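# Okay, here's the prediction I keep looking at, along with the sequence it came from:
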Amino acid sequence: MTQIGFYHLTRTSVTDALPPLLTRTLASGQKAAIWCQTKTVLDDVDKTLWKISTPTWLPHGSAGVLRPDLQPIWLSVEAEAPNNAKFLFLLENRQCEDCSQFERVFDLFDGHDENAVAAARTRWTAMKAAGHDLTYWRQEAQGWKRAR
């Protein structure tokens, strides 16, 4: 089954949390897909990723780009991964109905938004019932801490 990590954002925004996670994804030789609910957030992520140069540049593409299969990171409001990504990042309470095409799923949610926390709990319950391997990560001052 797919490894699904729930990432409880308590110290930074999703646009601040994503670059280090994506840097590690690319360093491991994997491609990523990022699914957003809205075009507004997709545009914010796109702008953020274009500005990142340290520790590494994060090349990415989205709808309208030629050769999406060559993009290391794919941004979308659709449930798609035309770059054949094995890592999926879910933003804005996006759900993954069939996660079996991915090795890992990163579900990032805003810990300061009660509705987002409640929605993450609902997704956790559904993914656990589906038999996925779940982990919970809480953002701490020194990075991510896995909770048991």
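Here it is on my side, so go on. Numbers count the residues shown, from 1 in each chain.

# contacts and neighbour counts: CA atoms only from here.
Will do.

# for this structure, what's the longest helix?
Longest helix in the chain, counting residues (DSSP state H): helix 114-129.

# Packing partners of the helix or strand just after that helix?
Scanning forward in sequence from helix 114-129 by DSSP states H and E, the next helix or strand is strand 133-140. Applying 3 or more CA pairs under 8 Å, 6 or more residues apart in numbering; DSSP states H and E, one finds that strand 133-140 makes contact with strand 3-9, helix 114-129, strand 143-147.

# Can you name the helix or strand that residue 17 falls in?
Element membership for residue 17 (DSSP H and E) is helix 14-27.

# Let me know the angle separating that helix from strand 143-147.
Calculated by axes from the mean of the first three to the mean of the last three CA atoms, to 10 degrees, helix 14-27 forms an angle of 80 degrees with strand 143-147.

# Enumerate the positions of stretch 7-22 that are buried.
Judged by neighbour count using 16 or more other CA atoms under 10 Å, the buried positions of stretch 7-22 are 7, 8, 9, 10, 11, 14, 17, 18, 19, 22.

# middle-most residue in the protein, spatially?
residue 89 (1.8 Å; CA atoms, centre = their mean).

# Got another one to weigh against that:
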Amino acid sequence: MSIDVLFYHLMHQPLEAALPKLLLKCLERDWRVVVQTGSDERRRSLDSHLWTFQDDSFLPHGIKEDGYTDAQPIYLTAEGDNPNNAKVRFLVDKAVPPSLADYQRAVYMFDGNDPEELADARIRWKEAKAEGFEATYWQQTESGGWERKA
């Protein structure tokens, strides 16, 4: 089975603006998702943000402390776990990926204004290519959309 690995280069909007839009697309396709952050602090921040990112909407999600982790359409973690049996894994803030073999799609989102995140994304790109994954690179446009670059 081929695993698609997508790299989203944030340039004009922060993660908090871009991530919810991509998560909504996943839910529209009935995909279960795990979002892995680089720290518990960031996980807690995203947990709060996803409930309030729009005045008239929220993204249904959960964290370990909420319980019912296997029932969550979107699960936030700072670890390599996958209790909701997601087939899509987002990795943000230089999160170290677990084995991607159980996923159909992995999505790395990185801040193009942060040299450390750029360096980490380059490492992850080389790893994905070395493992034979289908890797694509998307750069954020000024309007917040995405343009495929590679």
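Received it, and whenever you're ready, just let me know what you need. Just so it is clear, the model here is predicted, and its values are computed rather than measured.

# rewinding a little: list the buried ones in the longest helix of structure 1?
Neighbour counts over helix 114-129 of structure 1 (16+ other CA under 10 Å) mark 116, 117, 119, 120, 123, 124, 127 as buried.

# Could you list every helix and strand that that helix packs against?
Secondary-structure packing of helix 114-129 of structure 1 (3+ CA pairs under 8 Å, 6+ apart): strand 104-110, strand 133-140.

# Just say which of the ones you listed is most tucked in.
Mean neighbours per residue, mean count of other CA atoms under 10 Å, is largest over these for strand 104-110, with a mean of 23.

# how much does the one helix or strand the residue nearest to the centre of structure 1 maps to stray from structure 2?
Using DSSP H and E, the secondary-structure element containing residue 89 of structure 1 is strand 87-90. Once fitted to structure 2, strand 87-90 of structure 1 is off its aligned match by 0.5 Å on average (mean CA distance after the TM-score superposition for structure 1).

# quick one: that strand to chain centroid distance?
Computed by CA atoms, centre = their mean, to the nearest Å, the separation of strand 87-90 of structure 1 from the middle of its chain amounts to 4 Å.

# Residue range in structure 2 corresponding to it, please.
The alignment of strand 87-90 of structure 1 onto structure 2 (TM-score structural alignment) covers residues 88-91.

# How much space separates the residue in structure 1 sticking out farthest from the centre from residue 146 of structure 1?
Here structure 1 reaches farthest from its C-alpha mean at residue 66, the gap being 22.8 Å by CA atoms, centre = their mean. Distance check for residue 66 of structure 1 against residue 146 of structure 1: by CA to CA, to the nearest Å, it reads 38 Å.

# ditto for residue 62 of structure 1
Using CA to CA, residue 62 of structure 1 is found at 31 Å from residue 146 of structure 1.

# Next, the buried residues of stretch 80-98 of structure 2.
80, 82, 84-97.

# Oh, that last question was meant for stretch 58-66 of structure 2, not what I typed.
Quick answer for stretch 58-66 of structure 2 (16+ other CA under 10 Å): 59, 61, 62, 63.

# Please tabulate the residues you listed in TSV, including the columns secondary structure and distance to residue 35 of structure 2.
Shown next, in TSV, are these (DSSP: H, G, I helix; E, B strand; the rest coil; distance: CA to CA, whole Å):
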residue	secondary structure	distance to residue 35 of structure 2
59	coil	12
61	coil	10
62	strand	10
63	coil	10
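
# Tell me the one among these nearest to residue 33 of structure 2.
residue 61 (9.2 Å; CA to CA).

# pretty sure that closest one is touching residue 71, no?
No - at 9.2 Å, residue 61 of structure 2 and residue 71 do not qualify as touching, with contact defined as CA atoms under 8 Å.

# need the contact list for residue 50 of structure 1.
Taking CA atoms under 8 Å, 6 or more residues apart in numbering, we find residue 50 of structure 1 in contact with 57, 58, 59.

# roughly how far apart are the first one and residue 31 of structure 1?
Okay, so that is residue 57 of structure 1. 14 Å.

# same thing with the last one?
With distances taken as CA to CA, residue 59 of structure 1 is found 11 Å from residue 31 of structure 1.

# With residue 114 of structure 1 instead?
From residue 114 of structure 1 over to residue 31 of structure 1 the distance is 31 Å, taken as CA to CA.

# Appreciated, that's everything.
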